[in-house]
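>>> Build me a model:
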Amino acid sequence: MKNQDIKKSIHKLLNFAGITVNGSNPYDIQVKNDRFYQRIIHEPALGLGEAYMDNWWECRALDQFIAKVLCANLGQVLKKEWRITWNLLTAKLFNQQSSKRAFMVGQRHYDIGNDLYQGMLDKQMQYTCGYWKDATTLDQAQEAKLALVCRKLKLEPGMKVLELGCGFGGFAHYAATRYGVEVTGYTVSKEQVKFAEKLCKGLPVDIRLADYRTATGEYDRVLSIGLMEHVGYKNYGTYMKLTNRLLRDDGIALVHTIGRNDSRCACNSWTAKYIFPNGMLPSIAQLGKAMENQFVMEDWHNFGEDYDKTLMAWYENFRQVWPKLKDRYNDRFYRMWEYYLLSCAGGFRSRSMQLWQIVMTKQGTSAPCCRLV
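Reported below is the predicted structural model:
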């Protein structure tokens, strides 16, 4: 297919979504290199992101562009290409989220620099969706999220709490300080361990550099905030069985995770290469199947629209702090991170992605412990 024909086809597709190439609307893209068209035909997800990183195209409102593309379902038109097929095949044959590969995301994403995360995130260092129901700032939204999680878990002083994927220790610090609980947290990031140990010094908090699958003991509460996106579809059952084994019979478990509207077994190629190695979003069906014979689902709360606000707040912080970071990171990193934050915001705005909080018990409960919203 000639490049001119490909160019016309891409223009036609984008017009279907209400986007004009080199148009004047903030969501219209400005193509600066005609090789852009061949690149996204052959590698839609990877090519679009890499072409942006290489400065082959621009958009004044990248988040709006992505939202319009996803709402028009243009990805379905371009998905039948060999790299997608290859990714799907390898995902089916191999466990991309095995224990041996568990530390990859820590090394390549979470360990890149706490200066970046401290500049971008809120004062609680929460790298997951905030709860904006009554909040007007990022700090308020993230504290509201932590409060919501603690209320759903019905924390009481002296309880033993296990957090699988503890991040920078924000939840552990909040729960130990506000509720007087003991927290054991697992993470695969060395930098997160350093930060969390310093943050939680003097509190009954134990932070461990280890894969979640190595967790042992018995706990009153077990939770994960942002871990399930790294678990992988081959391991959802393993996660649920592990949580069941670690949780007391009268305990409560909570999962806070991004989710998809459909079931897939392959990672997004651009995100997997540049942001979250081996990342994968679960569907309701996949998590539901994993929960069978393990848990009673007490509450399933979706506030996916709040992630749009969270990501836009992160982007604004990142943009403002960049002058202090640019000597350590290069311009291509800036475009990569910008694409990451704004494309994700567009994904949540289009409701292609969701944010779920799932509350589970082993035996069921008659107490309305979870229905708080």
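>>> rest of the way, CA atoms for contacts and neighbours
OK.
>>> Would you map the helices across the stretch 151-300 of the chain?
In the stretch 151-300 of the chain, the helices defined using DSSP state H, counting those that start in this stretch lie at 170-179, 190-199, 236-246, 269-274, 284-291.
>>> quick one: contacts of the longest one?
So that's helix 236-246. The contact list for helix 236-246, computed with C-alpha atoms under 8 Å, 6 or more residues apart in numbering, reads 213, 216-219, 222, 231, 253, 286-287, 289-291, 294-295, 362.
>>> go with 7 Å
Outside helix 236-246, the residues that touch it by C-alpha atoms under 7 Å, 6 or more residues apart in numbering are Thr216, Gly217, Glu218, Tyr219, Val222, Leu287, Ala290, Met291, Gln294, Lys362.
>>> Before we compare anything, build this one as well:
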Amino acid sequence: MAHHHFESPQTGLLKSARKNNSPSILAEIAAHAEVQFNGDKPWDIQVNDDRFYRRVLTQGSLGFGESYMDKMWDCRALDVLFTRLLSADVEKKLGGWVKVRLVSEIIRQNLFNLQSRARAYQVGEKHYDAGNDIFEAMLDPTMSYSCGYWANADNLADAQLAKLDLVCRKLALQPGETVFEIGCGWGGFARYAAENYGVEVYGVTISKEQQKLAQQRCIGLPVTIDLKDYREVNGHFDKIVSIGMFEHVGPKNYSDYFDTASRLLSKDGLFLLHTIGSYETVFKVDAWIDRYIFPNGKLPSVKELGKVLDHRFVLEDWHNFGPDYDVTLLHWWQQFDQAWPTLAPHYDERFYRMWKYYLHACAGFFRSKKGQLWQLVLSKRGRPGVYRSVR
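You can find the predicted model right below:
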């Protein structure tokens, strides 16, 4: 078990803890990130309710997020606040105080298979079925709920089209080829690849709402969208793609996932994996994200991916454009915020604050470089010739 997550709080903190002085303990921890309570900087935390301190000290990130949803605090520049907190590893300093909860989380997430087949549909029901109206308002016209590619783009629509085209070019798609998409979302890639590269796409999703909309969006194209767990698929495909789904697979199922891809991929085919990655191997998931946004999710590290790819696939290319996710998330926030007056009748203010917190926390995660965005191109050992990387 990773004990390095529990840095013992400094002795100064222990003394103030004896007096049970939650605000000064937290102030001392926040100071590492040059964040103040009720300060005048845009990233400072404005406390509206003094119960906030105790809640964060006893519940860690879960208490921090929930207390924001409950209006116990505000911040003018949430993305900057999170960048500072994450860059200073504040959650590790807080870890000493929230130790008991963390230990139980680590045990829960490492002992049990949170992404077993029986539980595979939970994230679909919890997050992606939140309501197509939110995603239609927030996302670009292709409905891409993953990182855009901003190298030559200056708006969200162009960045997402550039990402889809980048994926097609990396896969070297040819007319008439068959493509299996693991986790097809609302059909953005399937539609783009079928229309622009003349391929036949078979996609699977675990969200009924996604399946329905994806099918509508791909009418008249050689695209099939099934409500199915990827492990139940049979057949052979020229190419395989998975965009922003691997985060839900879980370490207990990594070997299963790649074995399935290997079984379905033709011997000279290519497999593109697009996933968020963590710069360090972590044994716990953020408790707030787990409860409110992505139940049972877990980000892979370089080490974890390397271990499972060993003897399974040849790594042809590994591309990181993590900072592009920061830009993507802030564009999603702008569009969600602009659309809120039309969404408000169907959702409450607590949902609005939850979504605001989620998008800004994630932006800070990528800006602090704790989070990366990786595209891996994988092949079987039998594939002839040199793979020429595409950017």
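>>> re the thing from before, adding mean neighbour count and distance to Arg208 of structure 1 as columns, could you present the helices of the stretch 151-300 of structure 1 in TSV?
Below are these laid out as TSV (neighbours: other C-alpha atoms under 10 Å; distance: least, C-alpha to C-alpha, whole Å):
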stretch	mean neighbour count	distance to Arg208 of structure 1
helix 170-179	20	12
helix 190-199	18	7
helix 236-246	20	16
helix 269-274	18	25
helix 284-291	16	26
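>>> Out of those, the one nearest Ile29 of structure 1 is which?
Nearest to Ile29 of structure 1 among those is helix 269-274 (19.0 Å), distances taken as C-alpha to C-alpha.
>>> In structure 2, what range does stretch 111-123 of structure 1 match?
Counting by TM-score structural alignment, stretch 111-123 of structure 1 lines up with residues 129-141 of structure 2.
>>> Span of that stretch from start to end?
Stretch 129-141 of structure 2 has an end-to-end distance of 19 Å (criterion: C-alpha to C-alpha, to the nearest Å).
>>> again, but for stretch 170-180 of structure 2
End-to-end span of stretch 170-180 of structure 2 (C-alpha to C-alpha): 15 Å.
>>> How about stretch 177-194 of structure 1?
Start-to-end span of stretch 177-194 of structure 1 (C-alpha to C-alpha) is 19 Å.
>>> Provide the aligned range in structure 2 for that stretch.
Residue span in structure 2 matched to stretch 177-194 of structure 1, by TM-score structural alignment: 195-212.
>>> quick one: the matching stretch to chain centroid distance?
Chain-centre distance of stretch 195-212 of structure 2: 20 Å, with C-alpha atoms, centre = their mean, to the nearest Å.
>>> cool, stretch 23-37 of structure 1 as well?
Taking mean C-alpha positions (C-alpha atoms, centre = their mean), stretch 23-37 of structure 1 and its chain are 28 Å apart.
>>> Just flag the most distant two among the contacts of helix 236-246 of structure 1.
In terms of C-alpha to C-alpha, the contacts of helix 236-246 of structure 1 reach their longest pairwise distance at Gly217 and Leu287, which sit 23.7 Å apart.
>>> What span of structure 1 is the longest strand anywhere in structure 2 aligned with?
As assigned by DSSP state E, the longest strand anywhere in structure 2 is strand 265-278. Using TM-score structural alignment, strand 265-278 of structure 2 corresponds to residues 247-260 of structure 1.
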